[in-house]
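Prediction below, plus the sequence it came from.
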Amino acid sequence: MATKEIKGLSDQELNEKITAEKADLNKVTLNHAISPVENPAKIRIARRNIAVMLTEVNNRKKAAK
């Protein structure tokens, strides 16, 4: 997801996306441990997407104070 798209999401949608991405990352990581994934870069991309979304959540919390 692009940063602009993430900034356009509401707080609830953002939390739902984070939860979904974490679940997907967990599933891909477990599958990769059993047998190699076709594209291991998906793991890195998922981690980065989660980090960007969590950063946006933290920025919103700081702005609210």
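Great, that's in hand. Because the structure is predicted, anything quoted here is derived from the model rather than measured.

When you work out contacts or count neighbours from here on, use the C-alpha atoms and nothing else.
Fine.

just checking, what packs against the helix or strand hosting Ile18?
Assigned by DSSP states H and E, Ile18 belongs to helix 11-34. Applying 3 or more Cα pairs under 8 Å, 6 or more residues apart in numbering; DSSP states H and E, one finds that helix 11-34 contacts helix 41-64.

alright, now check it against this:
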Amino acid sequence: MPLPKIADARQLSDEALGTEILAAKRKLFELRLQQATRRLEKTHEFKHTRHWIAQLLTVERERELTKAETTATTEDEINHGS
């Protein structure tokens, strides 16, 4: 199974992105639980899941910054009469 691509994360809506982040964190918890009980067979799943979470959080932060930038630009235009 290849590592997930960030393009896949960018295609998600804001709501789907939040849902996917929670699902990935839950999966990581379950992997840790399996490792603690010595039932984990696919150890590479840790790397893939952490990588996917990082990509999802990156996309979420990019969207937050874009919204903040857009809001600041709009406020500047209103305050300066442009």
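Yes, it's here. The structure displayed is predicted, hence computed values, not measured ones.

Chain neighbours aside, what residue packs nearest to the residue nearest to the spatial centre of structure 1?
In structure 1, the residue lying closest to the centroid (Cα atoms, centre = their mean) is Ile50, at 2.3 Å. Distances taken as Cα to Cα, 6 or more residues apart in numbering put Ile18 closest to Ile50 of structure 1, at 6.0 Å, once the chain neighbours are dropped.

Now check structure 2 for the residue matching that neighbour.
Applying TM-score structural alignment, one finds that Ile18 of structure 1 aligns to Ile21 in structure 2.

Asn49 of structure 1 matches what in structure 2?
So Asn49 of structure 1 corresponds to Trp52, using TM-score structural alignment.

Report how many residues lie close to its match.
22 (other Cα atoms under 10 Å).

thinking again about what came up before, can you give me every residue that contacts the residue nearest to the centre of structure 1?
Neighbouring residues of Ile50 of structure 1 by Cα atoms under 8 Å, 6 or more residues apart in numbering: 18, 21-22.

Ile45 of structure 1: which of those is nearest?
Glu21 (10.3 Å; Cα to Cα).

And that closest one, how far from Asn15 of structure 1?
With distances taken as Cα to Cα, to the nearest Å, Glu21 of structure 1 is found 10 Å from Asn15 of structure 1.

now swap in Arg48 of structure 1 and tell me
15 Å.

How about Ala51 of structure 1?
Counting by Cα to Cα - Ala51 of structure 1 and Asn15 of structure 1 are separated by 12 Å.
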